[in-house]
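S.K.: predicted coordinates and the sequence they were generated for:
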Amino acid sequence: MTVSAPLDTEIPGADGVLDTPGRRLLADLVPVPSPSGEESAAGSRLAAFFEDRGREVWVDDAGNVRAPGDDSVLLTSHVDTVPGDVPVRVEQGDEELGAAGPVLWGRGSVDATGPLAAMAVAAVETGASFVGVVGEETDSRGARYLIEDREAPETVINGEPSGWEAITLGYRGIVGGEYAASTPAGHGARPEANAIDHATAWWERVRAAVDDANGQAEPGGFDTITATAASVDGGLAADGSAVTASMATRFRVPASETPDSVRALVDDCLDAGEVAWGQSIPPHVASPRGVLPAALRKAIRDAGGEPTHLHKTGTADANLYADAWDVPVVTYGPGDAELDHAPDERLPLAEFDRAVTVLTTACAQLTD
C-alpha cells in the first residue's frame, strides 16, 4: 500500500519536547482534523508509523487502520474525534491537572488520539495486534465492520482516556430512536391536540417513566437510564395539509437493562405517533479478575502507580467487542476523561509516556 509520510508539523512551544517516537506520533496526529467521516488523513499518518517500522499495515474498506500481529491481545482505539477547534500548542505546566512538564493542547489529545498513539507505540514494541477504527463518535461503523471481518482475538484493550493509573471495566449501552407524529392541519382556535402537542406530551411521559425505572438512584449515574432529546422539529407541512413533529432521542442503557427493555419502556409511553429505532450498543461490565486486568494492574504498579477500576456512564466500542467476540475486554488510556470533547482538551506528555510504558509492559506479559 502507499501511505503519506508524517508531516513536519510546527507546534508552538514544542521545541525539544517531542523527543520520543510516541510523542512525535502524537504531535503528528493531533493537528490533523479527523471528525467522524473525515479520518483518512490521520489514518494515513498512523499507517505510515507502522510501515516505517516494518509492520504490515493496510486500510480496510471501512477506513480502519489495521496492523495485524500477535492476537493474544488486540490494541484498538478510534481515529475520529468530535468536531471543534482547540488550538494546538505545548504549554509548560498545568496546575489544574497537577502537571509540571509539557502539556499538549488540541482536539483529540485526550479523546482518543492520546490512547491511540500510545497503543500504536506499544503494538510496535511488543508485536501485538492493532486497529485504529473510524466512526466511534457517531455510529461505530469501524468497530461494527471489524467484528464481522476478523476472528476474535484472545483479549482486547480498548483505547479511551481513563488516566494512566486506572482501568475502565464498564460502560453503559446506548439506543437511539426517532419519534414522528402527524395530525391534520386545522384552525389554531380548535382544541384538539396537534402533532407537536403529542410529541411534547410523549416526551414528558418518557421522562417520567425513566425516573420511575431509576428509582432512588442518582440521576445520570452508571446504574441508571438516561433519556436525552438530541433534536426536535415541527410545524405546518409545506403543503399546509398537516402539522408534523419529530424528535431525535438517545437513551443510555445501564447493565441492569438491555436496549430491548429500554425500547419497550419508551414504546409503552406512546399514544400517538411512532418511534423508529436505530442501531444500539449493549452495556458492558468486565470482571476485574483474569489475566487481562491483572496484567494492566501489574504494569501500572511497575510504573509507580496505584491502579483503580472505573465504570463510566458513556458508551464505547469496547461494548461491541465484548458482545460479539465474548472475550475479556477492558479499556485503558492516558488523559482526564473530564476533558473529553471539551474546549480545553489537553494531555500532559509525562502521563502519555507512562501510559505507553504501562501498555508495553502489559502487552509483553500477554504476548509472552
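M.R.: Structure's in. What do you need? This one's a predicted model, so the numbers in the text were calculated from it and none came from an experiment.
S.K.: all contacts plus neighbour counts: C-alpha atoms, from now on.
M.R.: Noted.
S.K.: can you give me how far stretch 51-65 is from the chain middle?
M.R.: Remark: stretch 51-65 is offset 21 Å from the chain centroid, using CA atoms, centre = their mean, to the nearest Å.
S.K.: and if you look at stretch 240-256?
M.R.: Counting by CA atoms, centre = their mean, stretch 240-256 is centred 23 Å from the centre of its parent chain.
S.K.: try stretch 317-331
M.R.: 13 Å.
S.K.: same thing with stretch 159-174?
M.R.: Distance of stretch 159-174 from the chain centroid (CA atoms, centre = their mean) equals 10 Å.
S.K.: and the end-to-end length of it?
M.R.: The first residue of stretch 159-174 is 19 Å away from its last residue (CA to CA, to the nearest Å).
S.K.: any chance you could map the helices in the stretch 151-300 of the chain?
M.R.: Remark: helices assigned in the stretch 151-300 of the chain by DSSP state H, counting those that start in this stretch are 195-214, 259-267, 291-302.
S.K.: most tightly surrounded among those helices?
M.R.: Comparing these by mean neighbour count (mean count of other CA atoms under 10 Å), helix 291-302 ranks first with a mean of 20.
S.K.: which strands or helices does that helix pack on?
M.R.: Contact analysis of helix 291-302 by 3 or more CA pairs under 8 Å, 6 or more residues apart in numbering; DSSP states H and E lists strand 166-171, strand 329-332, helix 349-367 as its packing neighbours.
S.K.: next, the angle from the first one to helix 291-302.
M.R.: Think strand 166-171. 150 degrees (axes from the mean of the first three to the mean of the last three CA atoms, to 10 degrees).
S.K.: then this one, side by side with the first:
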Amino acid sequence: MSVATPIVPLDLTASSVELTRMLCDIPSESGDEARIADAVEAALAHYPHLQVLRFGNTIAARTTLGRARRVAIAGHLDTVPINGNVPTRFETLSPEDAAADVAGTIPGEYLWGRGTVDMKAGVAVQLKLAAELVNPVVDLTWLWYENEETSAELNGLGLLAAAHPELFEADFAILGEPTMAQVEGGCNGSIRAEIYTHGRRAHSARAWAGVNAIHAAAPILARLAAHEPATVSVEGLDYREGLNAVGIRGGVAGNVIPDECAVHVNYRFAPDKPLEEAEAQLRAWFDGFEIDILDRSGAARPGLDAPLAQEFLRAVGGVAKPKYGWTDVARFSALGIPAVNYGPGDPQKAHADDERVRLDEITAVERGLRDWLTGEDAGATA
C-alpha cells in the first residue's frame, strides 16, 4: 500500500525572502513538480478571495471583483537539475568576492541555491501578493505552472491555455522571470535543430574504404564560426541574435569510421520576424544539408505600447530593456496579450551552480508590484 507524500507547508504570511527559501527547498526539477504544486494549492486554499483551479501540476488563482481590466501574472514552478545547490543558504558577498565573479555580481546579501533566480523568488513574491491583495485595482489571474525548463509541448502554461482558454482573457501579462527587478520587454525566439552528415562505415585501419561523416561536418562548423549575429532594433529595444552549435554527436566505436554525424544548433532570433521566417533563414544558412527541427518557439514583440504596460513601467521606474532569452511572454503575445518580464535575480546566474539572488531585488519586485496593483503609484488606475 502506497503512502501519500506529506504536503510541505508554505506560510504565505512570511516575508517574500523567507518564502523564496521555502520554495527553493522543495526540489522541483522539470517533471517532478507534484510536491511543490501540492504545497502551493494547499497554501492558497486559505484565501477565500481567490478562485483556485489545478490542472496537472499547474495552479491558477483568480480574483472576480468586476474590475474593468484584468492582468495575468505568471511564474514557473520547475527548475533545471539540482547539482549540490539545495538546500538553500543565506550568504554575504563581499566586494572582493563580487569583483572575482566573471558574471559581474554586485556585493550584498544573497540567498544561494537552485531556483533562487530561475524563478522561485519571482514565484514567492507572486504567492505573497496573491494571498494579501484582496482589493487590487485590476482583477488578477495568477498562474504557476510546470515544465517550463523542458520541451515546449510539455509546458504547463501552454497546456493550460489549450484546456482553459478562459483563464487567458487578460489585458496585460507579467512574467516573473529574472530581470534584476527591471522591466524587460518581449523576448527572442528560439529554434533548435540537428544538421546531419552521412558517410560509410569502415574499419579505422582501412579508413580509405569508408567515408567519415564527422569530417564531413567541418563545413557546418565553419559556417557557424563565421556567422556574425545581428542586433535588431524592435520598437526601440535592441535584441541580440545568436547562432551556435550546442552539441555534436557521432561515432560508432573507437575503431570504426562513423557513418553519421549530427550537429545540434540553436538559433535565437529577434522579434522582428515570425517563426516561419526564422526557420526559413536557418535552413538557408545550411542549404545542402539534411536538417531536423527539434523544437521551435516564436519570439514576442516588446508590448510596451499597451496602456497598462506604460502604466506599469511608470510605476516601477527605470528604462525598459530587451529580453534576450526565450520566455513565456511569447505565449501571451501569441494570444494577443501584451506581456513583459519583471522579476528578481540576475539572468546570468540562472541555471548556474552558484545560482543566487540578491535579497533587495526580491523586496524591490514585491514593492513595485504591490504599489502598482494597489494604486499606490500615480500611474495605476482601475
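M.R.: All right, it came through fine. The structure presented is a predicted model; accordingly, all values stated were derived computationally and were not measured.
S.K.: before we move on, back to that, so can I have TSV of the helices of the stretch 151-300 of structure 1 showing distance to Thr360 of structure 1?
M.R.: TSV is the format used below for these (distance: least, CA to CA, whole Å):
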stretch	distance to Thr360 of structure 1
helix 195-214	41
helix 259-267	36
helix 291-302	8
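S.K.: between the helices and strands packed on helix 291-302 of structure 1, which one is closest to Gln279 of structure 1.
M.R.: strand 166-171 (16.8 Å; CA to CA).
S.K.: without its sequence neighbours, what residue ends up closest to His198 of structure 1?
M.R.: Counting by CA to CA, 6 or more residues apart in numbering, Ala272 is the residue found nearest to His198 of structure 1 once chain neighbours are left out, at 6.4 Å.
S.K.: how much space separates the one you found from Asp52 of structure 1?
M.R.: 59 Å.
S.K.: neighbour-wise, which of the two wins?
M.R.: Legend: neighbour count by other CA atoms under 10 Å for Ala272 of structure 1 and Asp52, higher for Ala272 (16 against 11).
S.K.: distance of the more buried one from Phe251 of structure 1?
M.R.: Distance, Ala272 of structure 1 to Phe251 of structure 1, using CA to CA: 20 Å.
S.K.: same thing with Ser231 of structure 1?
M.R.: From Ser231 of structure 1 to Phe251 of structure 1 the distance is 13 Å (CA to CA).
S.K.: more neighbours: which of the two?
M.R.: Set Ser231 of structure 1 next to Phe251 and count neighbours by other CA under 10 Å: Phe251 wins out with 22 against 11.
S.K.: my guess is that one meets Glu178, correct?
M.R.: No: look at Phe251 of structure 1 against Glu178 with CA atoms under 8 Å: they stay out of range, at 11.5 Å.
S.K.: which residue lies nearest the spatial centre of structure 2?
M.R.: Thr327 (4.4 Å; CA atoms, centre = their mean).
S.K.: chain neighbours aside, what residue packs nearest to that one?
M.R.: Cys187 (6.3 Å).
S.K.: thinking again about what came up before, what's the closest of the helices and strands packed on helix 291-302 of structure 1 to Gly69 of structure 1?
M.R.: Nearest of those (CA to CA): helix 349-367, 10.0 Å.
S.K.: returning to what we had before: Val266 of structure 1 is nearest to which of the helices and strands packed on helix 291-302 of structure 1?
M.R.: strand 166-171 (21.2 Å).
S.K.: which outside residues touch that closest one?
M.R.: Residues outside strand 166-171 of structure 1 that contact it (CA atoms under 8 Å, 6 or more residues apart in numbering) are 162, 222, 254, 283-288, 293, 296-297, 307-316, 319, 329-332.
S.K.: of those, which belong to strands?
M.R.: The strands, defined by DSSP state E, take in 284-285, 308-312, 329-332 from these.
S.K.: can I get those in a markdown table with distance to Met119 of structure 1 and neighbour count?
M.R.: Below are these laid out as a markdown table (distance: CA to CA, whole Å; neighbours: other CA atoms under 10 Å):
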| residue | distance to Met119 of structure 1 | neighbour count |
| --- | --- | --- |
| His284 | 22 | 25 |
| Val285 | 22 | 19 |
| Thr308 | 20 | 14 |
| His309 | 19 | 14 |
| Leu310 | 20 | 14 |
| His311 | 21 | 18 |
| Lys312 | 21 | 16 |
| Val329 | 15 | 28 |
| Val330 | 14 | 28 |
| Thr331 | 11 | 28 |
| Tyr332 | 10 | 28 |
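S.K.: re earlier: just name the most buried of the helices and strands packed on helix 291-302 of structure 1.
M.R.: strand 329-332 (a mean of 28).
S.K.: give me the mean deviation of that strand from structure 2.
M.R.: By mean CA distance after the TM-score superposition for structure 1, the fitted strand 329-332 of structure 1 averages 0.8 Å away from its aligned residues in structure 2.
S.K.: before we move on, the earlier item: could you dump the helices and strands packed on helix 291-302 of structure 1 into TSV with distance to Val124 of structure 1 added?
M.R.: Below are those laid out as TSV (distance: least, CA to CA, whole Å):
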stretch	distance to Val124 of structure 1
strand 166-171	22
strand 329-332	18
helix 349-367	9
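S.K.: which SSE is Trp144 of structure 2 in?
M.R.: Assigned by DSSP states H and E, Trp144 of structure 2 belongs to strand 139-145.
S.K.: who's in contact with that strand?
M.R.: Contacts of strand 139-145 of structure 2 (CA under 8 Å, 6+ apart): 57-78, 123, 126, 130, 155-157, 167.
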